[in-house]
Structure formats: C-alpha cells, structure tokens
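Peer 1: Kindly return the folded structure for what I paste below:
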Amino acid sequence: MTWTRRASDVISGLLLNLATGMAALALVAMLLVSLALIPVAGIGLPLLDRLRMLVRSLARIQRAWVSVALDSDSPWRAAGSDKRDLAWLAVHACTWPFPPLVIWGLLVAFDYIFTRVSVVQPTRVTAFALSVSVAAIATVTLAALPLLRTGQARLSALLLRPATSPAARIRQLTKSRAEVVDAQAAELRRIERDLHDGAQAKLVAIRMNLGLARNIRDPAQVQMMIDEAHEVAGEALTDLRDLVRGIHPPVLADRGLAGAVQAAALLCPVPVEVQIDLPGRLEAPVESAVYFAAAEALTNVAKHSGASRVWLRVSHAAGLLRVAVRDDGRGGADIAAGTGLRGIDRRLSAFDGRLILNSPAGGPTQLIMELPCALS
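Peer 2: Purely as a prediction, here's the structure:
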C-alpha cells in the first residue's frame, strides 16, 4: 500500500469516527429523553425502538470500519447485542473528541513556534531551531494520526466484540442446529401423520367405493356411491392443499414475504396495521422461516394477549432483516413459558437470527425478530 493510500485511509477513518462520535453523542441524548417518555403511552416505547435501530446501524458501521482498520474479517463483524452496542455508544460519545483535541494541540504548538519564534531577530541559530521544531511537530503529527486511528479501532473492537468465546459460540451453534434437526424431524412426523390420517384414508375410501360400485347392478345405487366417492375426493384434495400450504404457502412463492405477511395479517382476528419496507426478495428458506415466525407471532397475539390492535413492521437495512410485532394487550409473555415463542426462537436460530421480547406485565408487548441476510 502506498503512503498516499495509507494517509487517505487514516484521514478518512478519523473523519468517520468524528462523524460517528457526534452521532453517538446525539443518540445518547435522545435515548435519555425516550427513557423519560416511556410512561407516555404511544410515544416512549416506539421512540426507544427506533433509536435502538439507529444504535445498531451505527454500531454496524463501526464494526465494518474496525474490520478494515485492523485488517481483520472476523466473524464478530456482523454480530452484536444491545448491551454491547449501548456500551460502545456511551464510551464513543465521550472519547471521540480526543483525537481532534490532540491534532488541535499539535497545530497550536506549531502556530506558537511559527508566530512567536520566527519574529525574533533572525539568526542562524533561531532559523535552525525553527526548522527543527517544525520538523519535530510534523513528525509527531504524522506518527500520531495512525496511532489515534488504531487506538480508536482497538477500543471499538474491545467494546463491540461478542463476549462469547469461539468454543461457546460453537456450542451455541451446535445446540441450535440440533434443535432445528429435532424440529424438522417432528415436522416430518406431523406431515406423515396428516397424510396417513387424512388424505390417505380418504383415498382408500374412494377406492373401496369405486370397487363396490363396479359389482352393483342397481344404477341408482351406483350413482350414489360415485357421488360419495366424488365428495370424499374433494375432501382429500382440500386436505392435501392444507398440507401443502402448511409446508410452503403458495402466496409466499407467488408474492414473496411481503405479500405472505399481508395475507397472514388479514387472517388474524385482531386488526393488524402492516408496514413493509422490503425492496427485494429473500432466499426461499429465509422467507419461509420468517413467514411462519411472523404468522406464529400473530397467532400468539390472537390467542393469549387480549389485544385490540397489532402493529407489524418488516424492514431490511445494512444486511439485517427485522420483523417487529407490537400489540396493546395485557403483556406478561415469556419465551420460557410458551411453546409458540420457543418455536419462533428455534426457527430464527437456524439462520443465526435472534428473538427479542419486551413484554412487561400490563403490556404492551413487543416481539422483534432479526436475521442477517441479503436481498436478491
């Protein structure tokens, strides 16, 4: 790498940290205001949720820069947690003025020497002293810039890197994969049972009716048995369609996640306000997992929350898909106490996603699903 390219990277990195530092300071102030507004219904929690998204986006930008500054494409680059993001935000909001102050101090020293020493009666000694001083300050400045950049990058890496060790991460992934395999096996058993007890039984009945009708001479009785077989065939077809819809809904294949989520919202007995910001399609397995997770979340709201209204928002930004489901129900939801929420968590963990639940007693309840993924 040439010195001009290195100088450009150092300066651009310092300018980026200057911008993220001022943004961090503003976000800290807004977070404090939103915490004070939590008792105000309809303002505090939605504002806090939006600010949380901004904090994650800012931390994601910092992670990407850190991976470049430290020449490390580590797996923690796209990972994160609310606690670590907030810790980095608070520290960054306090430490970002340090590099500009150091540079400003060096420039003040240079200005002092140039304006005060140079006005002395010029002699060879003062000229030499001035040259040495200017060269020393320039050297210190050039050496300080990359050190400040590296220091900021290492501090951010220390705060933003996940606390789990690689071994713990491997154990976590192994556990999530095992849960997914168990869930898939249970799903296959359910499909086999539904086929055996539903469509297969009806097809056997149709075959028996047609076999009996072949040996009957009475036309009226034959017609009756054919009509019965026709009716059972319709029921078997309905069972097969329901089964296919449970595996991969046709609306998901035709209209994508946005259309499928809107269709699920229309079927929910509780009024749902849907907001979707999804400019592209996801990979089919991700779409299917997110659709069934969102549908399960709406089902839980209808069954257990006692809510009169639901707000569902789907968005994608900076490589992260986010689905937020909020209701005005009684609250008190717990992942450990409900099979539906555990099922959502298992679906998301298969794609390195996470489930965030905020459901105080008395409500409201907010369920946030996040998955790292790319749009096609």
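Peer 1: From now on I want contacts and neighbour counts done on CA atoms only, so please keep to that.
Peer 2: Fine.
Peer 1: How many residues are close by Thr95?
Peer 2: Thr95 has 12 neighbouring residues, counting by other Cα atoms under 10 Å.
Peer 1: Contact partners for it?
Peer 2: Gly21 (Cα atoms under 8 Å, 6 or more residues apart in numbering).
Peer 1: how close does it get to Ala260?
Peer 2: Note on Thr95: its distance to Ala260, by Cα to Cα, to the nearest Å, is 46 Å.
Peer 1: Where do the helices of the protein begin and end?
Peer 2: Assigned by DSSP state H, the helices in the chain fall at 3-36, 44-69, 82-95, 98-112, 124-160, 166-194, 200-214, 219-247, 250-267, 284-300, 339-349.
Peer 1: can you pull the buried residues of the first one?
Peer 2: What it means is helix 3-36. The neighbour-count check on helix 3-36 (16 or more other Cα atoms under 10 Å) flags 9-10, 13-14, 17-18, 20-25, 27-28, 31, 34 as buried.
Peer 1: do the same with the shortest one
Peer 2: Residues of helix 339-349 classed as buried by neighbour count (16+ other Cα under 10 Å): 340-341, 343-349.
Peer 1: could those residues go into TSV alongside distance to Gly105?
Peer 2: As requested, these are exported to TSV (distance: Cα to Cα, whole Å):
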residue	distance to Gly105
Gly340	59
Leu341	56
Gly343	57
Ile344	55
Asp345	52
Arg346	54
Arg347	54
Leu348	50
Ser349	50
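Peer 1: Report the two of those separated the most.
Peer 2: The distance between the two most remote of the buried residues of helix 339-349 (Cα to Cα) is 14.4 Å, for Gly340 and Ser349.
Peer 1: still on that earlier bit, if we take the buried residues of helix 339-349, which one ends up nearest to Leu130?
Peer 2: The closest of the buried residues of helix 339-349 to Leu130 turns out to be Ser349 (Cα to Cα; 64.2 Å).
Peer 1: Grab the nearest non-local neighbour of the closest one.
Peer 2: Nearest non-adjacent residue to Ser349, counting by Cα to Cα, 6 or more residues apart in numbering: Ser176, 5.9 Å away.
Peer 1: wait, that neighbour sits on Leu348?
Peer 2: No. Counting by Cα atoms under 8 Å, Ser176 stays clear of Leu348, with 9.3 Å between them.
Peer 1: and which of the buried residues of helix 3-36 is nearest Leu155?
Peer 2: Asn17 (11.9 Å).
Peer 1: Identify the residue spatially nearest to that closest one, adjacent ones excluded.
Peer 2: Asn17's closest residue in space is Trp96 (Cα to Cα, 6+ apart), at 6.8 Å.
Peer 1: Equivalent analysis for Val232, please.
Peer 2: Of all residues not flanking Val232 in the chain, Lys202 sits nearest, at 6.1 Å (Cα to Cα, 6+ apart).
Peer 1: wouldn't the one you found be in contact with Thr238 here?
Peer 2: No. The pair Lys202 / Thr238 is not scored as a contact, 10.9 Å apart, by Cα under 8 Å.
Peer 1: want to put them side by side, so please do this one too:
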Amino acid sequence: MIRERMRRAKAWIDAQVRPEGEAADLWALLLAALRATGYGIVGAGFAFLALYTIPLLLLTTVLAFLGIGRFLIRPMARWVRTVAGLERARLRRLGHEVKTPYLGPYIDTPRTFRELRADPSVRRDLTWLAIHGTWGLILGALLLQMPFTAVHDVTYPLWWVFAPDSEQNILNGLVSADTATAALLGCATGVAVFALWILYGTKILDLQARPGVAFLGPDPGMDLSEKVARLTATRAAALDAHAVELRRIERALHDGAQNRIVGVNVLIGAARREIERDPKRADQILERAQDTVEGALAELRAVVRSILPPVLEDRGLAGALSALASDCAVPCTLEVDVEGRCPASVEATAYFVVAESLTNVAKHSRASSASVEVRRKGNTLTVTVSDDGRGGADAAGGSGLAGIARRVEALDGTVAVQSPAGGPTEIRVELPCGS
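Peer 2: As a prediction, the model looks like this:
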C-alpha cells in the first residue's frame, strides 16, 4: 500500500515538473536553431565568394592557356586557399576537426599548371568551391528564409487585407492567399515552418558543412608510400635540426665561454707572477680575471637558455611567451588558451617559433604591431604569429622561417606561411601534443 502511494506521488510530481522540462527543451531547440541560422548565413556569405570565384577561375584558366595570364595562377590559387581557409575556420567553430591539407611539398601555392596538377589539395579545394558555391548557398538561403517565412505567415491573418494584391501570398510567395480562409491557412503554414526550423535547422547546417568536412582536410586516400616518405623526411629533419643545434652549441661554447676561460687562466698566471713584485698590479689582473669569469658565466647561461629556457619550467608556456611579447621591439598582443602543460619538447618548440618569429618581425617586417595567439584544442597546439608589416617573407630566402620549419617538422608538425607582398604576414604552426 505504501509503495503504491509512493508510486502515485512520484507520478504526480513528474507530471508537475514535466512542463518545465519541455519548456527548457523547446528553449534549447530554439537557441540551437538560431545558432544554426547564424552560422548558415556566414556559410552563405562564403558561398557567395565561392560562386563569384568560379567565373574568375575560368577566365584565369583561359588566359593562362593563351599564355597571357600565367602570372594570375598563383594569385588565384592563393585566393582559393583564402576562401577555403575561411570555411575551415567556420567548421572549426562548429566543432569539426578540419586540418590544413597544405603540407610538405604542397605548403606553397602552385605557380604553374604542372604544380596545380601535382597538388591534390587544389583538386579538393576546387571541388568544394563548386559544391559550396551552389548547394551551400541554397541551404544558407533556406536557413535565412525559414524564420522570416514563419513570422510572415503566422501574422498574415492580421494584415493581409491591407497588403497590395502582389503581396497577398504565403510560403514566401509560393501560394497565393487573397481570401480570409487562405489567410488563416497562412497561420497554419507559419507554425509548420517554425516547427521545421527549430527541429531541422541544425540538420540543414550539417548538410551545408558536409562538403567542407569532406574536401577541405588532407586527402584521406594519400598513398602509403607518400606517408612513409613524409615520415622519413620529418625524421631526417629531426636529425638535421639536432645536428644544427649541436653545432650552434659547440660554436657558442668554443668561441665564447671557452675563450673567456682560457683568458682567465692566462690572467691568473700573470697575477701569480706579479704577487711578489707588484701586489697592486696583481690585484688589477685578478679583477680583470673576475670580470672575465662573470662574462663566461653569462654566456653559459645564455647557451643553457637557448637549449631549454628555464622560464618555461618556472612560469609555463604562457609566462614565457608573455616575457617574449613584452620584450619585442614592436608592440605585441598575446592571447594564450592552453589548459595544463604540454610536453616539454612541444613547449620548447612553440617558444622557439614565437621567439624567432618576433625577431623576424622586429628586424625585417617594418610592422607597427604584431600579435601572438596560442591555443590548444584536443591534442593539437596551434601557434599563430601575425604582423601588419610589408610581407614577402620566404623560407627559401634564408630567413628564420627555414629554422622554424625544421624545428616543427621534427615533431611531425605543420607550418603555413601567408605573406603576400605588401603584407600582412601570418605564420601558423600546428604541433601534436600527444594524449
């Protein structure tokens, strides 16, 4: 008997609470539909860019075949990568893991038809461009129209008699409604469209995003031999980077601290000879020896910091990068969103990337401002350094970008450099952090 009463009491409580739960679910659906509509409109904007890019690509192709427009191949390839990059950023905001396909030999934009044919990322970008410029635009327009159509049709019975004959319609002009009965039907269609919007808005957004997820990442059908070649190249890069680092440390010790210590040895020998003959002179020599020892210690500390900066251990990646940004000769903003600690090798590489990039900014870019953004999402640490300088950065020109690439490739990371003539410059590095 007691159990039966408890069951009835529980059923009554559930019946009282359920309306609030349903209201909360409806509110969550409404917010999800609004979010989907917002991202769908952004996707429609990118679809407009893709749609208007298609005739430009056709014109560039014709001019290049005629031999008078070959210089347009690289700018158009960069533009396609820019539009695709905007869509990748949107997809990442939606929670999709879309990695850059511009890796290894394809990190630079193609310059000729031969390079275009050899680059698999070009074919995938162009496929996405054609699909998103049509299908994505239609879905974005549908997401935008649904809430407006719902509001229009629900309120239509209140004002249809005042509307001109050309405006007396429902379902976005698909159905004529010039009678009271048809106006009441508009209210029903508005409710139906609203229900479809809140229930299927996120599904429509997912359909709009599918081509980008499928085509804007690395080619899943990459040949195994190419993967092995890339792995071999990264391991060779790791060994080269290790050898270069050892040579740098050897030079720093041989030309700096070692010479100073030899000088100290000579000075101490001279001081011993002068102790009995001229103690004052011996004291001066010992003072010079002390100064030389202090210089040698300073150089040794600098070498140690270049191997693994102690500030990383003491203050973490955020603190170490904050010190770099504050010491930069160009005004620099810093944003770090990294929870916990990354592996020591990853933090050291990220620190080196930022340090070398800011050094290049100060020396070569003629920039008035720079920014550093470091984020960790999942098992990937992304470092982005940008400036508003003159651009034209090229790893083949012997700049510090080559050293950055070697360091990053040694950890199986990727480097993407965008630095058109006239600027701005952006260096984006992705480093795997492990689990």
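Peer 1: Give me the TM-score for these two chains.
Peer 2: Superposed pair, TM-score by TM-score structural alignment, normalised by the length of the first structure: 0.63. Supporting alignment: 280 aligned residues with a Cα RMSD of 4.0 Å.
Peer 1: And Lys202 and Thr238 of the first structure? Which one has more around it.
Peer 2: For the pair Lys202 of the first structure and Thr238, the greater number of neighbours falls to Lys202 (22 against 14), based on other Cα under 10 Å.
Peer 1: From Asp239 of the first structure, how far off is that one?
Peer 2: Plainly put, Lys202 of the first structure is 9 Å away from Asp239 of the first structure if you go by Cα to Cα.
Peer 1: Then Ala302 of the first structure?
Peer 2: From Ala302 of the first structure to Asp239 of the first structure the distance is 24 Å (Cα to Cα).
Peer 1: burial of the corresponding residue of the second structure for Pro249 of the first structure, as a residue count?
Peer 2: Matched to the second structure by TM-score structural alignment, Pro249 of the first structure sits across from Pro309. By other Cα under 10 Å, 17 other residues sit near Pro309 of the second structure.
Peer 1: which residues touch the residue nearest to Pro309 of the second structure when sequence neighbours are not counted?
Peer 2: Leaving aside its sequence neighbours, Pro309 of the second structure sits nearest to Ala348 (Cα to Cα, 6+ apart; 7.6 Å). Neighbour list for Ala348 of the second structure: 308-309, 312 [criterion: Cα under 8 Å, 6+ apart].
Peer 1: Which residue in the first structure aligns with Ala348 of the second structure?
Peer 2: In the first structure, the residue matched to Ala348 of the second structure (TM-score structural alignment) is Ser288.
Peer 1: Ile2 of the second structure - how many residues pack around it?
Peer 2: 7.
Peer 1: I figured Ala405 of the second structure hits Asp412, correct?
Peer 2: No. In this structure Ala405 of the second structure lies outside contact range of Asp412 using Cα under 8 Å: 10.3 Å.
Peer 1: What is the nearest of the buried residues of helix 339-349 of the first structure to Leu375 of the first structure?
Peer 2: Closest to Leu375 of the first structure, out of all of the buried residues of helix 339-349 of the first structure and judged by Cα to Cα, is Leu348, at 17.0 Å.
Peer 1: Relative to Arg190 of the first structure, how far out is the closest one?
Peer 2: 21 Å.
Peer 1: is it true that Met22 of the first structure touches Cys94?
Peer 2: No. Using Cα under 8 Å as the test, Met22 of the first structure is too far from Cys94 to be in contact (9.7 Å).
Peer 1: farthest residue from the center of the first structure?
Peer 2: Centroid-distance maximum for the first structure: Arg217 at 67.8 Å, with Cα atoms, centre = their mean.
Peer 1: ok so, going back, how much space between whatever residue of the second structure lines up with the residue nearest to Ser349 of the first structure and Arg406 of the second structure?
Peer 2: If you follow Ser176 of the first structure across to the second structure using TM-score structural alignment, you land on Thr234. Separation of Thr234 of the second structure from Arg406 of the second structure (Cα to Cα) stands at 8 Å.
Peer 1: residues touching the corresponding residue of the second structure for Ser349 of the first structure, list them.
Peer 2: Using TM-score structural alignment, the equivalent of Ser349 of the first structure in the second structure is Glu409. Glu409 of the second structure makes contact with 234, 237-238, according to Cα under 8 Å, 6+ apart.
Peer 1: gap between Glu409 of the second structure and Ser306 of the second structure?
Peer 2: 19 Å.
Peer 1: Kindly report the same for Gly212 of the second structure.
Peer 2: For Gly212 of the second structure, the distance to Ser306 of the second structure equals 41 Å [Cα to Cα].
Peer 1: For the two, indicate the residue with more neighbours.
Peer 2: Between Gly212 of the second structure and Ser306, Gly212 has the larger neighbour count (other Cα under 10 Å), namely 25 against 15.
Peer 1: right, and the more buried one touches Trp128 too?
Peer 2: Yes. Shown here, Gly212 of the second structure and Trp128 form a contact pair, counting by Cα under 8 Å, at 6.3 Å.
Peer 1: what's the distance between the residue nearest to Pro309 of the second structure and Met6 of the second structure?
Peer 2: Ala348 of the second structure is 63 Å from Met6 of the second structure, by Cα to Cα.
Peer 1: With Gly392 of the second structure instead?
Peer 2: Distance from Gly392 of the second structure to Met6 of the second structure, counting by Cα to Cα: 77 Å.
Peer 1: Look at those two and report which has more neighbours.
Peer 2: Gly392 (17 against 11).
Peer 1: Now do the contacts for that one.
Peer 2: Counted by Cα under 8 Å, 6+ apart, Gly392 of the second structure has contacts 419-423, 425.
Peer 1: Quick check: closest non-adjacent residue to the equivalent of Ala336 of the first structure over in the second structure.
Peer 2: Using TM-score structural alignment as the criterion, Ala336 of the first structure maps onto Ala396 of the second structure. Nearest-residue entry for Ala396 of the second structure: Ala402, 7.2 Å, with adjacent residues in sequence omitted and distances by Cα to Cα, 6+ apart.
Peer 1: ok, the one you found touching Ala395?
Peer 2: Yes. Look at Ala402 of the second structure against Ala395 with Cα under 8 Å: they come within range, at 5.0 Å.
Peer 1: tell me the contacts of Leu341 of the first structure?
Peer 2: 296-297, 334-335.
Peer 1: what lines up against Ser368 of the second structure once you look at the first structure?
Peer 2: Under TM-score structural alignment, Ser368 of the second structure pairs with Ser308 in the first structure.
Peer 1: now swap in Val262 of the second structure and tell me
Peer 2: By TM-score structural alignment, Val262 of the second structure lines up with Val204.
Peer 1: Appreciated, that's everything.
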